[in-house]
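Enquirer: I'd like to go over a predicted model; first the sequence, then the structure.
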Amino acid sequence: MARTEYYDDPQAPAPNSMVVAASAVVADGEGRLLLQRRRDSGLWALPGGGMELGDSLPGTAVREVKEETGLDVEITGLVGTYTDPRHIIEYSDGEVRRQFNICFTARITGGEPALSEESTELRFVAPADLDALPMHHTQRLRIQHYLEHRCEPYLG
């Protein structure tokens, strides 16, 4: 299934769903960030995805990191909330969503890196190398907020 992301685009289709989601910034011991190349868009992104009915938001982030990367993590903090109504995600199956995303920080506790059906590549990326990767604006914003080491989470 293909995915197209829009941001502040008057040509974006009208949303027909709202999805609560969680993502995580996972850094290794060298300060590199775990990213996945999404199969549905070809863009690099933090691991994350939609909340299921039995999940908590932190539990969603932990589950999604495991499903998408093979790594076990524990939540260590909060980067922020990302609820901008100008961000629209359209899927080829007809779903057009607004996404309410909570982005956490997490540390690796186990597991082995492994690709999922949702990704074509996993990589730990040094902050200095991030600009070279194709990535949606909303992903860059979360990473920027993480790298700023804010005292308070971003609320937006």
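Expert: Nice, thanks for sending it over.
Enquirer: switch to C-alpha atoms for all contacts and neighbour counts from now on
Expert: Will do.
Enquirer: for the lengthiest strand in the chain, what is the distance to the chain centroid?
Expert: Ranked by number of residues, the top strand in the chain under DSSP state E is strand 96-111. If you compare the mean C-alpha spot of strand 96-111 with that of the full chain, they lie 6 Å apart, counting by C-alpha atoms, centre = their mean, to the nearest Å.
Enquirer: next up, a structure to set beside the first:
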Amino acid sequence: MEPKWLTWAKEIQALAQAGLAYSRDVYDQERFQRLREISKEIVAGHTDIPYVKLTDLFTNETGYQTPKVDIRAVVLEKGKLLLVQEKSDGKWALPGGWGDVGLTPGEVAAKETLEEAGLRVKPVRMLAVYDTVQHDHPPMPYHVYKLFIQCELLNGRPTGGLETSRAEFFNEDRLPPLSPGRNTQKQIFQLFKDAADPDAPCRFD
């Protein structure tokens, strides 16, 4: 679970953003802007993120704030799961990334798998929709929903990509070091089971 200070900071930021979007009173606008500044001060005081950078990272949107969507492809082949090694931290994750405007979740899963692993896949079903706050992910400035989509392998050879060094299939009992911001070990173990079971329900929260 994320620390309480981060939960409060994100809630203050969301309320301030909505207020700035919908309030027409100049004095209320000033109050909401100050709340937004306070939310940045809270995050800056508890992390190594520079205060100036938080303007782009934490308070860069307008309108009613909604969770960001991270989409991950689950490709199980002969009992082994596809993972890619991230260049950013050297650890491993399911191929995926932020949802793209103009593409469906399934299209994003297929696109990311091709770009990050060199494999063409076909999305077949949703396995899980998780809220990162309810799982063992490290604290992050955004509220994120993670969509895990099972994909059927069509063709290709596992390779790295622009943001990945390598792509390989792994047995459940021989997993490499995982990138916890992208997927947790508990999630991976559950996905192994659900991807192998055509009757498994779509999990959520």
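Expert: Perfect, thanks for sending it. Predicted model, so just to flag it, every value in this text is computed and none were measured.
Enquirer: show me where structure 1 has strands.
Expert: 3-7, 17-26, 33-38, 44-45, 48-50, 71-82, 87-91, 96-111, 119-125, 154-155.
Enquirer: pick the most buried one from these.
Expert: Of all those, strand 44-45 carries the top mean neighbour count, a mean of 24, counting by mean count of other C-alpha atoms under 10 Å.
Enquirer: give me the contact list for that strand.
Expert: Strand 44-45 of structure 1 has contacts (C-alpha atoms under 8 Å, 6 or more residues apart in numbering) with 35-38, 133-136, 139.
Enquirer: can I get those residues in a markdown table with distance to residue 96 of structure 1?
Expert: Supplementary listing: the contacts of strand 44-45 of structure 1 in a markdown table, determined by distance: C-alpha to C-alpha, whole Å:
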| residue | distance to residue 96 of structure 1 |
| --- | --- |
| 35 | 24 |
| 36 | 22 |
| 37 | 21 |
| 38 | 18 |
| 133 | 25 |
| 134 | 22 |
| 135 | 20 |
| 136 | 17 |
| 139 | 18 |
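Enquirer: from these, which is closest to residue 99 of structure 1?
Expert: For residue 99 of structure 1, the nearest member of the contacts of strand 44-45 of structure 1 is residue 139. The distance, counting by C-alpha to C-alpha, is 12.6 Å.
Enquirer: can you spell out which helices and strands pack onto the longest helix anywhere in structure 2?
Expert: As assigned by DSSP state H, the longest helix anywhere in structure 2 is helix 26-46. Packing partners of helix 26-46 of structure 2 (3 or more C-alpha pairs under 8 Å, 6 or more residues apart in numbering; DSSP states H and E): helix 4-22, helix 51-57.
Enquirer: read off where that helix ends up in structure 1.
Expert: The alignment of helix 26-46 of structure 2 onto structure 1 (TM-score structural alignment) finds no residues at all.
Enquirer: quick check: angle from that helix to helix 4-22?
Expert: Inter-element angle recorded for helix 26-46 of structure 2 and helix 4-22: 150 degrees (by axes from the mean of the first three to the mean of the last three C-alpha atoms, to 10 degrees).
Enquirer: how far away is the alignment partner in structure 1 of residue 70 of structure 2 from residue 53 of structure 1?
Expert: Taking TM-score structural alignment as the alignment basis, one finds that residue 70 of structure 2 is matched in structure 1 by residue 21. When distances are taken as C-alpha to C-alpha, to the nearest Å, residue 21 of structure 1 and residue 53 of structure 1 turn out to be 12 Å apart.
Enquirer: likewise for residue 39 of structure 1?
Expert: 25 Å.
Enquirer: any idea which of the strands of structure 1 gets closest to residue 57 of structure 1?
Expert: Using C-alpha to C-alpha as the measure, strand 17-26 is the one of the strands of structure 1 that comes nearest residue 57 of structure 1, at 6.2 Å.
Enquirer: now that closest one: how far from the chain's centre is it?
Expert: Between the mean C-alpha point of strand 17-26 of structure 1 and the mean C-alpha point of its chain there is a distance of 6 Å (C-alpha atoms, centre = their mean).
Enquirer: name the nearest residue to the residue nearest in space to the middle of structure 1, sequence neighbours excluded.
Expert: Using C-alpha atoms, centre = their mean, the residue of structure 1 that lies closest to the mean C-alpha position is residue 46, 3.7 Å off. In space, not counting the residues next to it along the chain, residue 46 of structure 1 is nearest to residue 35; the distance is 5.0 Å by C-alpha to C-alpha, 6 or more residues apart in numbering.
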